[in-house]
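> The following block contains a protein sequence and its predicted model.
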Amino acid sequence: MIMRLLATLMAGLFIASCAAAQEETPAEKSEEGANAPRVYETTARVNAGGKSVSYRVIAGETFLKDDKGEPVASIFSTSYIADGYDDPRERPVAFIFNGGPGSASLWLHMGVFGPKRVRLPSDPDDDGAAPYDLIANSESIIDVTDMVFIDPVGTGWSKTIGDASTDDYWGVTQDAASVREFIRRWLVEHKRWNSPKYLMGESYGTTRSAALLSALESGWTDIAVNGIVLISTVLNFGLDATDAGNDVGYIGLMPGYAATAWYHEKVDRSQWGGDMEAFLDDARAFATDEYMPALLKGQLMPEAERDAVAAKLASFIGLSEDYLKRAHLRVTLARFMRELRRDEGLAVGRLDSRFTGMEADGVGETPEYDPSAYGIDAAYTAGMLDYFSRDLGVDIDEPYSTLGGVRSWNWDAGNGGGENAYVNVAPWVERAMRQNKDLRVLAANGYYDLATPFFGTEMTLAQPGFDRSRLTLTYYEAGHMMYIHQPSLEALAADVRAFINAE
């Protein structure tokens, strides 16, 4: 179950709306040999962050080579480089990717940071079918940083070459090593070694950020990073995994369950005067001070105490006391998704629990699928490929892997536990903060994200080793892909812009 859970962690997604003018010139394809990387360049302008920004776009392949100089992998990326900056010290660069593992970077690219984005309804709803709206993105962060959107091997159009094995790329440390080499190559090509550098990842992309910190900042050939932006964070996978015997996973999820029950009006909001923040503070306190001790006691807990805990848990997460007692106070994520609105024939979303989907029947134990996944995927895929072909002039006709092309991921992060261990890359972030006094961390959390729940992130970042003076946590009333919600999109963009400007 652990591996299935990890393999389904997705990247982010979603949208909002915003007006801005964008002008583009026709794309130009590089004139190189048939076996050379395919590169497409164009120029454009967008109003972002209250500024009119002209920029160059470079979309194309970078070949990674073996020790004999032979190409072994191709990484597709899209770079946005603003005009008017000659001194690299004056212009940051952000390396941006999504998660999965196995997701291309289209979600962050077309959802929040890029100069053009897909517009979907701000309220949770299915995306339907084409045509979809693509608009100039005034929330883009191109006004404060250059951006490089990276598709790791096996995602988008990135792939191995010749006889190269995917085993060299599909794993926690293997993936980080290849992305590190891409970043090194990019810095060489664009002469940007002395620019402030940021890593921005979503979902497994936050795991990648931690692994990249280790790969970039270990050894004498040090590529120091100024900041990392963790969107929907998962650094310690044990804090939301509800496998048998891992009771702490229920603690990481429980306040997220509470937020979901609040949204769907399955709790008595009047007890907290309609104040969700106060409600969630009480849910956090209950999770650590009462719920966790109760789970640890197991059968040694007196029946009266068990009944009291069940009643209080029910008041927070909206399920019946009887159901909770029959489940031994342990409700897996799939069961919660199915049970909260079972009486209406609905399941709630995993990536964004505001979403609901109609189930085939009323007796299933788990949802048919995640309503918040099938509610957005078509729009992003169509939007990304339309943008590549029409705006950037990319004429690649090979299949584009949005998500799901990566298999057999190697989860061994060097902890020696193999498949029986939970991946925990948080120590790599701790070490980087100790060894790099300028490294800052921004962790962005959606209250309704049950894939990478906010309380699991809080517990991770509360551990010794993190310098909390350089750590910022932000929260949004949306899910895993909080930028689908217009107010959250605007807030996230403003928070990331402020984080970079604080340099």
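Thanks, I have the structure now. Computed from a prediction, not measured in an experiment: that's the story for all the values here.
> C-alpha only now, for contacts and for neighbours.
Will do.
> In the chain, which strand is the longest?
Longest strand of the chain, by residue count under DSSP state E: strand 51-65.
> what angle do the helix or strand just after that one and strand 51-65 make?
Downstream of strand 51-65, the next assigned helix or strand under DSSP states H and E is strand 71-82. Inter-element angle recorded for strand 71-82 and strand 51-65: 170 degrees (by axes from the mean of the first three to the mean of the last three Cα atoms, to 10 degrees).
> can you list contacts of strand 71-82?
With contacts defined as Cα atoms under 8 Å, 6 or more residues apart in numbering, strand 71-82 is touched by 37, 53-66, 142-143, 146-153, 156-164, 182.
> Among those residues, the buried ones, what's the PyMOL command?
To isolate in PyMOL the members of those that are buried, counting by 16 or more other Cα atoms under 10 Å, one can use:
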select buried, resi 37+53+54+55+56+57+58+59+60+61+62+63+64+142+143+146+147+148+149+150+151+152+153+156+157+158+159+160+161+182
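> try this one next to it:
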Amino acid sequence: MPNQSPEPEKQDEKAALPPPQDAITQTRHTITLGGETLHYTATTGRIILKAEDEKEGEKPKAAIFFVAYTLDPPEGTGAADPASRPIAFSFNGGPGSSSVWLHMGLLGPRRVALEHDGRLLPPPYRLVDNDFCLLDKCDLVFIDPVTTGFSRAVPGEKDKQFHGFKPDIESVGDFIRLYVSRYHRWGSPRYLIGESYGTTRAAGLAGYLQERHGFYLNGIILVSVVLNFLTLEFDPGNDLPFLLFLPTYTATAHYHNKLAPELQADLGRALAEAEAFALGDYATALLQGDALPAAQQADIAARLARYTGLAVAYIESTNLRVNIHRFVKELLRDQRRTVGRLDSRFTGIDRDAAGEGHEYDPSYAIIQGAYGGTFNDYVRRELGFASDLPYEIISERVHPWSFADHENAYVNTGETLRKAMSMNPHLRVFVANGYYDLATPYLATRYTFDHLELDPERRGNVVMRHYEAGHMMYIHEPSLGELKGDLDGFIDGE
């Protein structure tokens, strides 16, 4: 064969890429809270997160999108002392969720307009000034983890490296360290605010920030909590969720008028009875498994029917174990309706009434379009940040999410939180629960905190509140008002 000239050396494509740059915009706004006009600055954009590399030095890894709101000092007073203003870092969960829910529903200066009880208004959707905004108490930074919102790995890197329990905590924690360094906030009182899997992340961050960066927190606000996954996973052999979901089944049945008259008359009584049964006779029955005598099986089935609104025969067919996916389909099957997982006050319509689980979560459907549409307009038109990337509200691209550090074990960041609270006597925790939350039910949260084995001196650092709404209790305006008051008191140290 004739000799062939060698191919020219291929350029290192990664090296040829221009270095990624931060992209930041700032805008100024006003809001009136409690009769006082506040002036604030919104800082929006993407900061390049770098990792230390032995050969390459500081190596760009990801562009993290954030929106920060900082209160402007009164005119003529000069720069504010960082120690005078607390700062809170906020994120949602998923995994795969952007921070849009806490941002535009609870904490930020603008919120999505819904009906008074959280029901959806017709499109096009709109924003209103948030009278319940937390900006009068602390500055706010909303963080979108990699592959959510506008956050992405930089060119030449893979998003997948961030899609797991440990790297997620590390990347969000490193962003927080970078932010407080860049914006001179090491002297500020510091808080984390997480929702759903964001509470898992927040508890993990309490340990990571404290031990890796020496960044001790003043407080953590946990909205709709999951720290111990043992309490939520309906796996064969794990009976705990069947017990801990029961009172939320009762609350749901009460809301939809499916309980006996004496329970229907008083939600508090119904929940108290259901909790006592769940942690008492029901727990004892499930512990016995197939050894439970037939007469006791019949008694337990009848009492489960009383507290769930389901038929005795149906409960018997589930071996006394009704998981959430079956419950949301079965409760209103006779009406050809399903109930929501995030908020069981809301109902949906499936193609037929014969299935075992619902086709979609009606409580997510009522917020998806409103939050997504308004944020995409708001970030461009009011915050002045332009991007052709899709804003990933909830991204399926993060899955499968890696729990490699927890193989053959349930994730439990409750232990991380316990250790952080033991090391830092000033770390306080606020916990918000919704009675109609079938994603992270309130009794599972209470069980988790009752099993942290916190020293008695630290137990008083935990404040727990309950609201008559669901997972995102802030879409229900009366609960939003209550929650605002509770958060104000928590940050004030009351």
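Nice, I can see it. Because the structure is predicted, anything quoted here is derived from the model rather than measured.
> TM-score of the superposition?
Taking TM-score structural alignment, normalised by the length of the second structure as the basis, the two superposed chains have a TM-score of 0.91; 464 aligned residues with a Cα RMSD of 1.5 Å.
> What strand or helix carries the one residue sitting closest to the centre of the first structure?
Centroid check for the first structure by Cα atoms, centre = their mean gives residue 202 as the closest residue, at 1.9 Å. Secondary structure assigned from DSSP H and E places residue 202 of the first structure in strand 197-203.
> In the second structure, what range does that strand match?
The alignment of strand 197-203 of the first structure onto the second structure (TM-score structural alignment) covers residues 190-196.
> Show me what residue 364 of the second structure lines up with in the first structure.
Matched to the first structure by TM-score structural alignment, residue 364 of the second structure sits across from residue 373.
> give me every residue that touches the nearest residue to that match once chain neighbours are set aside.
Residue nearest to residue 373 of the first structure in three dimensions, not counting chain neighbours: residue 351, with 6.9 Å by Cα to Cα, 6 or more residues apart in numbering. Contact analysis of residue 351 of the first structure by Cα under 8 Å, 6+ apart lists 370, 372, 373, 448, 449, 450, 451, 479, 480, 481.
> still on that earlier bit, from memory the residue nearest to the centre of the first structure sits against residue 97, does it?
Yes - counting by Cα atoms under 8 Å, residue 202 of the first structure touches residue 97, with 6.9 Å between them.
> Kindly point out which residues are neighbours of both of these two.
Common neighbours of residue 202 of the first structure and residue 97 (Cα under 8 Å, 6+ apart) are residue 108.
> Alignment lookup: residue 360 of the first structure to the second structure.
Counting by TM-score structural alignment, residue 360 of the first structure corresponds to residue 351 in the second structure.
> Just give the nearest non-adjacent residue to residue 332 of the second structure, would you?
Using Cα to Cα, 6+ apart, the nearest residue to residue 332 of the second structure is residue 338, at 5.9 Å.
> corresponding residue for the one you found in the first structure?
In the first structure, the residue paired with residue 338 of the second structure according to TM-score structural alignment is residue 347.
> doesn't that match fall inside a helix?
No - secondary structure of residue 347 of the first structure (DSSP: H, G, I helix; E, B strand; the rest coil): strand, not part of a helix.
> distance between the ends of stretch 261-269 of the second structure?
One end of stretch 261-269 of the second structure sits 12 Å from the other (Cα to Cα, to the nearest Å).
> meant to ask about stretch 73-88 of the second structure, not that
End-to-end distance for stretch 73-88 of the second structure: 18 Å, by Cα to Cα.
> One more: stretch 260-273 of the second structure?
Taking Cα to Cα, stretch 260-273 of the second structure runs 13 Å from one end to the other.
> Nearest residue to the alignment partner in the first structure of residue 491 of the second structure in space, please, no chain neighbours.
With TM-score structural alignment as the criterion, residue 491 of the second structure lines up with residue 500 in the first structure. Excluding its sequence neighbours, the residue lying closest to residue 500 of the first structure (Cα to Cα, 6+ apart) is residue 144, at 7.2 Å.
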